[in-house]
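Novice: Attaching a predicted model along with its sequence, questions to come.
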Amino acid sequence: MNISQDKKELINDLKQRYQYCFHSAYPEDIVFFEEETGIWSDDFYEFFTLVTGSLSYVIDHKRIPKKQLNVLRQSFEEQYPQIKSFQHILESYPLLHSYIQYHEETRKRIIAFIK
């Protein structure tokens, strides 16, 4: 099987992202955001786990389960639409906001890779 250079670069990027996602600690801002807004912190953890778990399938050359893939195709805001009304507050937590953005970009790259 001949893999294009673009796919090779994308898999290398995904491997680096996996290392970061797997080894980085969740931002403590999640707790403060939850206290300020009432948005469940579980939503964040669920999204981060979805992305990291899906990355593990890609890295191990395994097929992502269909139900998991269906959820992965949805953005963070699509999965948790209530977050839109708190976007301005979320942006006041730069570490949490960037962590979400990193996972969202990773999610998009996973989808691009498996197409």
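Specialist: Sure, I can see it. Numbers count the residues shown, from 1 in each chain.
Novice: okay, CA-based contacts and neighbour counts for the rest of this
Specialist: Will do.
Novice: which stretch of helix or strand covers the residue sitting nearest the centre point of the chain?
Specialist: The residue lying closest to the centre of the chain (Cα atoms, centre = their mean) is His103, at 2.9 Å. Per DSSP states H and E, His103 falls inside helix 94-114.
Novice: Counting neighbours, which bits of that helix end up buried?
Specialist: For helix 94-114, the neighbour count (16 or more other Cα atoms under 10 Å) marks 95-97, 99-100, 102-104, 106-110 as buried.
Novice: circling back: now the residue nearest to the centre of the chain: how far from Leu95?
Specialist: From His103 across to Leu95, the span is 12 Å (Cα to Cα, to the nearest Å).
Novice: another one to put next to it:
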Amino acid sequence: MLRSNRYSLNNDVIRNLKLHKKELEGPLPSDAGKFEEDFEGAACAGDFYEYFAFVCGSLDFVLANKQMPARQRKALYKSFFELYPQYAQLKNALTDYPELSREIGRHERVRRLLVSILNKK
């Protein structure tokens, strides 16, 4: 059965999005603080938290069938490293922080899925 909404989602996609939402819930990865300590002055765990909250909030808009603000939609088209270019030089260092790296990857996958949903509108 198709669910009529602004994002043209069917029940399978909705179930998939809800699974992603559950997967994204939780605190910052335990190695985010270590990353911040190791790159003092160059990294801020708060930026990771802000990005994670941004992706989860965008997911909530889609699941609630609510119009996402234009500024938020526009930002959703950018990856973490595009939104926070000050971390671009630290991208390769993330391999030493597996939990943080995995969490960024999870949020990136959901962000790309949301972008594909927005593009099908």
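Specialist: All right, it came through fine. Computed from a predicted structure; not experimentally measured.
Novice: before we move on, the earlier item: which helices and strands sit right next to the helix holding His103 of the first structure?
Specialist: Identification of packing neighbours for helix 94-114 of the first structure by 3 or more Cα pairs under 8 Å, 6 or more residues apart in numbering; DSSP states H and E yields helix 5-23, helix 29-37, helix 41-59.
Novice: and among these, the most buried is which?
Specialist: The highest mean neighbour count among these, using mean count of other Cα atoms under 10 Å, belongs to helix 41-59: a mean of 17.
Novice: Where does it end up in the second structure?
Specialist: The aligned range for helix 41-59 of the first structure in the second structure is 45-63, by TM-score structural alignment.
Novice: Give me the contact list for the matching stretch.
Specialist: Stretch 45-63 of the second structure has contacts (Cα atoms under 8 Å, 6 or more residues apart in numbering) with 7, 14, 17-18, 21, 24, 28, 32-33, 35-36, 67-68, 72, 76, 80, 84, 104, 107, 110-111, 114.
Novice: Give me the mean deviation of it from the first structure.
Specialist: Once fitted to the first structure, stretch 45-63 of the second structure is off its aligned match by 0.6 Å on average (mean Cα distance after the TM-score superposition for the first structure).
Novice: And that stretch, how far out from the chain middle?
Specialist: When distances are taken as Cα atoms, centre = their mean, to the nearest Å, stretch 45-63 of the second structure is centred 5 Å away from the chain's centroid.
Novice: just stretch 52-68 of the second structure next, same as before
Specialist: In terms of Cα atoms, centre = their mean, the centre of stretch 52-68 of the second structure is found 10 Å from the chain centre.
Novice: Since that was my last question, I'll sign off now.
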